[in-house]
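**Q** Sharing a model prediction with you, sequence too.
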Amino acid sequence: MFESTRQAITAFMEESGKSQRQLSKEIGLPTSVISQFLNSTYPGDNQEVAKTIEQYLSVSKERLNIVSGINFYPDLYNTKETLFCCYYSHRHNDISLISGDAGAGKTTALQYYADTHTGVIFVTANAYITTATAILGLICKKLGRQVPGRRAALMNTLVEQLSGANRLIIIDEADHLSLDALQAVRNLNDEAHCGIVLSGNDKIYRQMLSPRWGYEFEQIRTRIIVRKKVYNEYTEKELETIFPGLNQACIGYLLKLACAESLRTARKLYEVAAEVAAAQKQALAVKHLRDTQKQLLGEVMG
């Protein structure tokens, strides 16, 4: 009775490379239920399981058909500036800062470095990870170590693990960190001599450069020799490499959007517009980009 659903989810697993464990996380069903359903041995409500799986497939199949066509461009100016911070801090076991406009490609470049180099610990601060204990605990978890309850013990664990290891810690969204957290990161660099890259928006840059923030930030600022800033400013050549195969009109449209909004916005708009064009069996044109922008952002550029 449910053979078509079993065949559909099996085919999806083969096409996507997802395991039953991964499907369990995404669908919200226990791995044992999925396994028993596939083997026709589930004693519970098979009708409900089949319905849940079919609902999952209705969206997930579409994800497999999303048109990408976006290249990672290591020679993008913003990418080169970000990677320089990583290379410098990793090689010299020092602290560097990369800051600037949101959506300018910092995180993409940082992730690229982490994916292509060994010994890199990549963590992201957020509205809930702001304190010294929170960020040090997150680093400790990434190292696969049990997180001690007391901050002094936590720092000792990290220093013991990182000393002499020539590791690099990348902290994205570091503008969320409190002064106390930034001081703890500085102490970790002092004691373990590990490289650290702080990445964030202009807030963290302003705090470290402005005298009004006081002596504490001055102590952190003077430890950071490499301070890079990136902006949502791009060239036509860069966009041609990021979005290969597009005509000049589309490149011009995306260039204007990337500079006015962000490269992230241009990428997202392109992905959706390309999907629409593919569904219509048409080559991507400015009309698709304009219609998609109006639909997603509620406005179009003049």
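**A** Yep, it's here.

**Q** Could you use CA atoms for every contact and neighbour count after this?
**A** Fine.

**Q** three-state assignment of residue 228?
**A** strand (DSSP: H, G, I helix; E, B strand; the rest coil).

**Q** ok, it - contacts?
**A** Neighbouring residues of residue 228 by CA atoms under 8 Å, 6 or more residues apart in numbering: 81, 82, 85, 97, 98, 99.

**Q** Derive a PyMOL selection command for the buried subset of those residues.
**A** Buried residues among those (16 or more other CA atoms under 10 Å), as a PyMOL selection:
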select buried, resi 81+82+85+97+98+99
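
**Q** now, among the contacts of residue 228, which is nearest to residue 220?
**A** residue 97 (10.9 Å; CA to CA).

**Q** picking that back up, restricted to helices, list the contacts of residue 228.
**A** 81, 82, 85 (DSSP state H).

**Q** of those residues, closest to residue 35?
**A** Using CA to CA, those come closest to residue 35 at residue 82, 44.5 Å.

**Q** Thought residue 108 was touching the closest one, still the case?
**A** No. The criterion here is CA atoms under 8 Å, and residue 82 misses it with residue 108 at 9.5 Å.

**Q** just the strands in the stretch 1-150 of the chain please.
**A** For the stretch 1-150 of the chain, strands defined by DSSP state E, counting those that start in this stretch occupy the ranges 95-100, 120-124.

**Q** List the contacts of stretch 73-85.
**A** So stretch 73-85 is in contact with 96-98, 104-106, 109-110, 113, 197, 226-231, 238, 241-242, going by CA under 8 Å, 6+ apart.

**Q** before we go on, here's another structure to hold up against the first:
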Amino acid sequence: MKFTQHYSELQQKQVAILNAEIELFDINPTEYCLGWPLDQVNTILNGESPINPKKVLDKLWEHFFADFDAENFGTDSAISNTYSEDDKLVLARIKKRMQDKEFRGQGVTSSSIASRLRKTTGMVSQLLNGKYAANPSKYLHEVWAMLEPAGLDEKTEEPKQVSDIKPIRIRYGEVPFVHTSVPNLIKMACEQARDRRRIAVFAGQAGLGKTKGIERYCDDHDDALLIYGSEETASTQVLESLAIQLGIGKASNYKRLQKIINALKDSERLIILDEADKCRPNALDPLRTISDQARVGVVLVGNIKLIDKLQSEERYELISSRVCFWPSPVGELPVTDIKTLFFELTQNTIQVAEDNEKWWQWLHKRVEGNARMLVENLLPHLLTHIRKNPNKKVDRLMVNSIFSAILNKPTI
């Protein structure tokens, strides 16, 4: 933005901050004009004032940030140098919020905030006075989340839904498939096992979308035999599941095993065991025998502890020696996957305040690189909040508010 010569350096900074607040919180002109003509106020906020804009700017600043001194954003700030510009902005919002009418008389003080943060009153006083010597970002966001929890805005009304447009809803069991790096790795494991007629292993942290990737592969390859493992899955349950899928009737485990081997022999089919880490130790024994005698591939998919079992427990030595594909376990999704999931599952209906690499890296850290934490924990609340506040953009404050106030997780 270009400014006329009537703006000081500090006033230019004030204009930038005020414009960002108006855009972020979708402030109605009637709220920020404060009785002045809209054209006059917009001229000042556009950097085009023909005179010194101090009078109007100071009133606007007071309206948005109460008595938080704009000089704190200058080079000679009284605020500790451990506070970034973003920290100062959060602090200014907190100061203003604590002076709002709905908080007066409600006992929102340094002491009550300290109690909720489980910190000392002195520490919180330093934090809110801009004197905290360490990095204050985490605690400032936690305080803001207390004062401005997402989804509880009193001034915002639920917009009327257009009758033929259903709101986006994300809930367990109905989440559509989104192509990420995990299905690619699972497909590679399946192809290696099928081609080599041996065992492939894919392990990763919980919540990465492994089961979704397996089910997608089976949708595309209807000759694959999928077994859903659990804590109750032993060799009998494995044989029973395969027998049902192959149309083999009731029989003893031995006879079932022989019939399964005969049905699969040299068929190029594939057996996939999901949640293999949860299964009882003998669950893998018939899969090893079937793979050997029928010459078909087997894929074992599970949590990180599946690797520990196969590598350290004597019982699993006969399995691990037959593994032909064994990539390193996946701990987190890459940043690009988090971004893809975010936009595809919200159908591009949510705008982010800063669509840049720094923001997506922060969100990736916030959800711990985990699809489940993003998809099942964060996104449903974001969609609800944005449905009530359609012009708001998602930023760190909003996300941290959800994690702190709704999901009982610390802010970052």
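**A** Arrived safely, thanks for sending. For clarity, every value in this text was computed on a predicted model and none was experimentally measured.

**Q** Give me the TM-score for this pair.
**A** Once the chains are laid over each other, their TM-score by TM-score structural alignment, normalised by the length of structure 1 reads 0.68; 231 aligned residues with a CA RMSD of 2.6 Å.

**Q** quick one on the thing from earlier: distance to residue 46 of structure 1 for the ones in helices among the contacts of residue 228 of structure 1 - can I get that in a markdown table?
**A** A markdown table is the format used below for these (distance: CA to CA, whole Å):
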| residue | distance to residue 46 of structure 1 |
| --- | --- |
| 81 | 54 |
| 82 | 51 |
| 85 | 54 |
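
**Q** so residue 282 of structure 1, which of the three states?
**A** Assignment for residue 282 of structure 1 (three-state DSSP): coil.

**Q** sorry, back to before: so which of the strands of the stretch 1-150 of structure 1 has the densest surroundings on average?
**A** Across the strands of the stretch 1-150 of structure 1, the average number of neighbours (mean count of other CA atoms under 10 Å) peaks for strand 95-100, which reaches a mean of 26.

**Q** what's the mean distance for that strand versus structure 2?
**A** Comparison of strand 95-100 of structure 1 with structure 2 after fitting gives an average deviation of 1.0 Å (mean CA distance after the TM-score superposition for structure 1).

**Q** Does anything pack onto that strand? Which helices or strands?
**A** helix 77-92, strand 195-200, helix 202-209, strand 224-230 (3 or more CA pairs under 8 Å, 6 or more residues apart in numbering; DSSP states H and E).

**Q** can we see that at 6 Å?
**A** With contacts taken as 3 or more CA pairs under 6 Å, 6 or more residues apart in numbering; DSSP states H and E, strand 95-100 of structure 1 sits against strand 195-200, strand 224-230.

**Q** Burial check on the closest residue to residue 65 of structure 2 other than its chain neighbours, number of neighbours?
**A** The shortest distance from residue 65 of structure 2 to any non-neighbouring residue, by CA to CA, 6 or more residues apart in numbering, is to residue 96 (5.0 Å). Residue 96 of structure 2 has 17 neighbouring residues, counting by other CA atoms under 10 Å.

**Q** how far away is residue 96 of structure 2 from residue 89 of structure 2?
**A** Distance, residue 96 of structure 2 to residue 89 of structure 2, by CA to CA, to the nearest Å: 11 Å.

**Q** Repeat that for residue 394 of structure 2.
**A** From residue 394 of structure 2 to residue 89 of structure 2 the distance is 16 Å (CA to CA).

**Q** ok so, going back, give the buried residues for the host helix or strand of the residue nearest to residue 65 of structure 2.
**A** Per DSSP states H and E: residue 96 of structure 2 is located in helix 85-99. Residues 87, 88, 89, 90, 91, 92, 93, 94, 95, 96, 97, 98 are the ones in helix 85-99 of structure 2 that count as buried (16+ other CA under 10 Å).

**Q** Quick check, central residue of structure 1?
**A** Structure 1 has residue 107 as the residue nearest its centroid, 5.4 Å off, counting by CA atoms, centre = their mean.

**Q** quick one: what's aligned to that residue in structure 2?
**A** Counting by TM-score structural alignment, residue 107 of structure 1 lines up with residue 211 in structure 2.

**Q** Quick check: closest non-adjacent residue to that match.
**A** Closest to residue 211 of structure 2 by CA to CA, 6+ apart is residue 274, at 7.0 Å.

**Q** what's near enough to touch the one you found?
**A** Taking CA atoms under 6 Å, 6 or more residues apart in numbering, we find residue 274 of structure 2 in contact with 228, 229, 301.

**Q** Tell me, how many residues neighbour the last one?
**A** Close neighbours of residue 301 of structure 2, defined as other CA under 10 Å, add up to 25.
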